[in-house]
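Asks: Structure, please.
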Amino acid sequence: MLLELMDNINKLTLEQEFRLAIYIKKIYKLDDTNIKKHLIAILKQMMIKDNVIKYFIKNSIP
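Replies: Next up is the predicted model:
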C-alpha cells in the first residue's frame, strides 16, 4: 500500500510531462557553459524550495 502511494506521488501530471518535454528541447539547444549555469541556478532554487517547505512544516505544528 505504501509503495502504491509513493508511485502515485512520484508520477508527473500530463501538464508536467508536457512542460518537461519543452524544457528538454530547450536544454539540447544550450552549449556546455549555459547548461552548467542553468543547472547551478536550478539546484539553488530546489534548495530554497526545500528550505521553504521545511520552514512551513516546522512552524505548522502547534
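
Asks: contacts and neighbour counts: CA atoms only from here.
Replies: Will do.

Asks: where's Leu20 relative to Asn51, distance?
Replies: Leu20 sits 24 Å away from Asn51 when distances are taken as C-alpha to C-alpha, to the nearest Å.

Asks: compare with the first, here's sequence two:
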Amino acid sequence: MNTPGTLSLEQEFQLKILREQVENLSPNQAQEFLLEAMRQLMLKDNWIKHTFKECCLQL
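Replies: The predicted model follows:
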C-alpha cells in the first residue's frame, strides 16, 4: 500500500499519459487546462470538507 504522499502505479501511468497529451498544447490551451484542473481540485476539496463535516455531525 502506498503512503498518502506517493502515487500508485496506476496514478503514475495516468500522469504519464496526461504528460504526453499536454506536451503539444499552445500556451493558451495550457492555461485553460490548468485553470480547469484547479477548479476541479477546489471542487474536490469542497466535497471532502462537506463530507467530513457531515460525518462529524453524525457522531
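
Asks: Quantify their similarity with the TM-score.
Replies: Overlay of the two chains. TM-score (TM-score structural alignment, normalised by the length of the second structure): 0.89; 56 aligned residues with a C-alpha RMSD of 1.2 Å.

Asks: counterpart of Ile35 of the first structure in the second structure?
Replies: Structural alignment (TM-score structural alignment) places Ile35 of the first structure against Ala30 in the second structure.

Asks: these two touch, right, that match and Glu23?
Replies: No. The pair Ala30 of the second structure and Glu23 fails to qualify as a contact (C-alpha atoms under 8 Å) at a distance of 9.1 Å.

Asks: the more surrounded of the two?
Replies: Neighbours were counted for Ala30 of the second structure and for Glu23 using other C-alpha atoms under 10 Å; Ala30 has more, 14 against 9.

Asks: what residues are up against that one?
Replies: Ala30 of the second structure sits next to Val22 when contact means C-alpha atoms under 8 Å, 6 or more residues apart in numbering.

Asks: That one and Thr6 of the second structure: what is the separation?
Replies: 25 Å.
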